[in-house]
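Student: Build me a structure from this.
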Amino acid sequence: MSRDVISDEVWDVRGPVFPAAAATGRPPADRRLVVEAIAWHYRTGAPWRDTPERFGNWNTVYKNFDRWSKAGVWADLLEHVQSLALANEDLDWVASIDSTIVRVHQHGATLPRTTGGSNELQEIWSRAS
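Tutor: The predicted structure is shown next:
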């Protein structure tokens, strides 16, 4: 099984959350393939235009992603998966944030610090000597 292919078992759980295709108009893109393309995009961090051809037209993938985002489909999917995990007692609400990935913006790095911490430290050292 390829790394970017959603298994049938996973799709059976997540697939029904996505809206049904319109009955009229252009034939819709395969929902599962579009979701796989979106997952590929976020896993690689590549621009939308660099979406591999095996997923179809990049613009179709992006438009579906954008439409689903505005419709709240991704939030619904998260709620759906969380409710299933909670029902199966597989959900653990422990979160850990590693401060090494939290960076200050380059323009904020040179701002003066007004915490007073360094001034107090200098006063302590000047009294001790």
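Student: make it CA atoms for all contacts and neighbour counts henceforth
Tutor: OK.
Student: can you tell me the distance between the two ends of stretch 10-20?
Tutor: 18 Å (CA to CA, to the nearest Å).
Student: typo on my end, it should be stretch 25-35
Tutor: 21 Å.
Student: Any chance you could list what contacts that stretch?
Tutor: The contact list for stretch 25-35 (CA atoms under 8 Å, 6 or more residues apart in numbering) reads 6, 11, 15, 18, 21-22, 55, 60-61, 64.
Student: Before we compare anything, build this one as well:
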Amino acid sequence: MMPLPVSSPAAPTHQLTDREWRGIERLLPLPSPRGRPFADRQSVMTGVVWQFLTSCPWRAVPRQYAPWQTCYHYRRELDRLGVWPEIVRALELVPGSLLTGTAGKPASADMGDGYRVELLRGTEEVE
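Tutor: Reported below is the predicted structural model:
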């Protein structure tokens, strides 16, 4: 099945809650004081988590989070630094988070038309 286009009203969206953000913010690398100012890290991480949950191509990351290229490069940096598995574990500890769902079970993303993507535990290669 083809991924939903970014503009599709059925495309799942979510913003990291303040509780989820507090659980992972300390794990993230600080932006470099040099170069262009970094985008809003919470929005970028929401895009990274959205892509992880949906397994959609990076180009399908909703623009409301950050440009897909920013999310992709940030995820690559998290993988390179070895902190991505820690971020996934930290989000799993937040009750009701994207990764635990409301019943404490692994979450899944509803892609519409009865198509669901189950959360994969662990890391994956970025596309």
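Student: Need the TM-score from the superposition.
Tutor: Aligned and superposed, the two chains score 0.56 in TM-score terms (TM-score structural alignment, normalised by the length of structure 2); 84 aligned residues with a CA RMSD of 2.6 Å.
Student: picking up where we left off before, mark which of the contacts of stretch 25-35 of structure 1 are part of helices, please.
Tutor: 11, 60-61, 64 (DSSP state H).
Student: By neighbour count, which of the contacts of stretch 25-35 of structure 1 wins?
Tutor: Highest neighbour count within the contacts of stretch 25-35 of structure 1, by other CA atoms under 10 Å: Val61, with 23 neighbours.
Student: List the residues that contact that one.
Tutor: Counting by CA under 8 Å, 6+ apart, Val61 of structure 1 makes contact with 34, 37-38, 55.
Student: so can I have a markdown table of the contacts of stretch 25-35 of structure 1 showing distance to Val73 of structure 1?
Tutor: Shown next, in a markdown table, are the contacts of stretch 25-35 of structure 1 (distance: CA to CA, whole Å):
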| residue | distance to Val73 of structure 1 |
| --- | --- |
| Ile6 | 18 |
| Trp11 | 15 |
| Gly15 | 11 |
| Phe18 | 6 |
| Ala21 | 14 |
| Ala22 | 16 |
| Phe55 | 20 |
| Thr60 | 17 |
| Val61 | 15 |
| Asn64 | 11 |
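Student: Quick one: the helices in structure 1, in order.
Tutor: 8-14, 31-44, 58-71, 73-87, 117-128.
Student: and Pro27 of structure 1, what pairs with it in structure 2?
Tutor: Counting by TM-score structural alignment, Pro27 of structure 1 lines up with Pro37 in structure 2.
Student: One more: Ala71 of structure 1?
Tutor: Structural alignment (TM-score structural alignment) places Ala71 of structure 1 against Leu81 in structure 2.
Student: For its match, give its distance to Pro12 of structure 2.
Tutor: In terms of CA to CA, Leu81 of structure 2 sits 28 Å off from Pro12 of structure 2.
Student: higher neighbour count, those two?
Tutor: Neighbours were counted for Leu81 of structure 2 and for Pro12 using other CA under 10 Å; Pro12 has more, 16 against 11.
Student: Help me confirm that that one comes into contact with Val117.
Tutor: No. Applying CA atoms under 8 Å as the test, Pro12 of structure 2 and Val117 come out as separate, 11.2 Å apart.
Student: so what's the residue nearest the centre of structure 1 up against?
Tutor: Per CA atoms, centre = their mean, the C-alpha nearest to the average position across structure 1 is that of Tyr42, at 6.9 Å. Neighbour list for Tyr42 of structure 1: empty [criterion: CA under 8 Å, 6+ apart].
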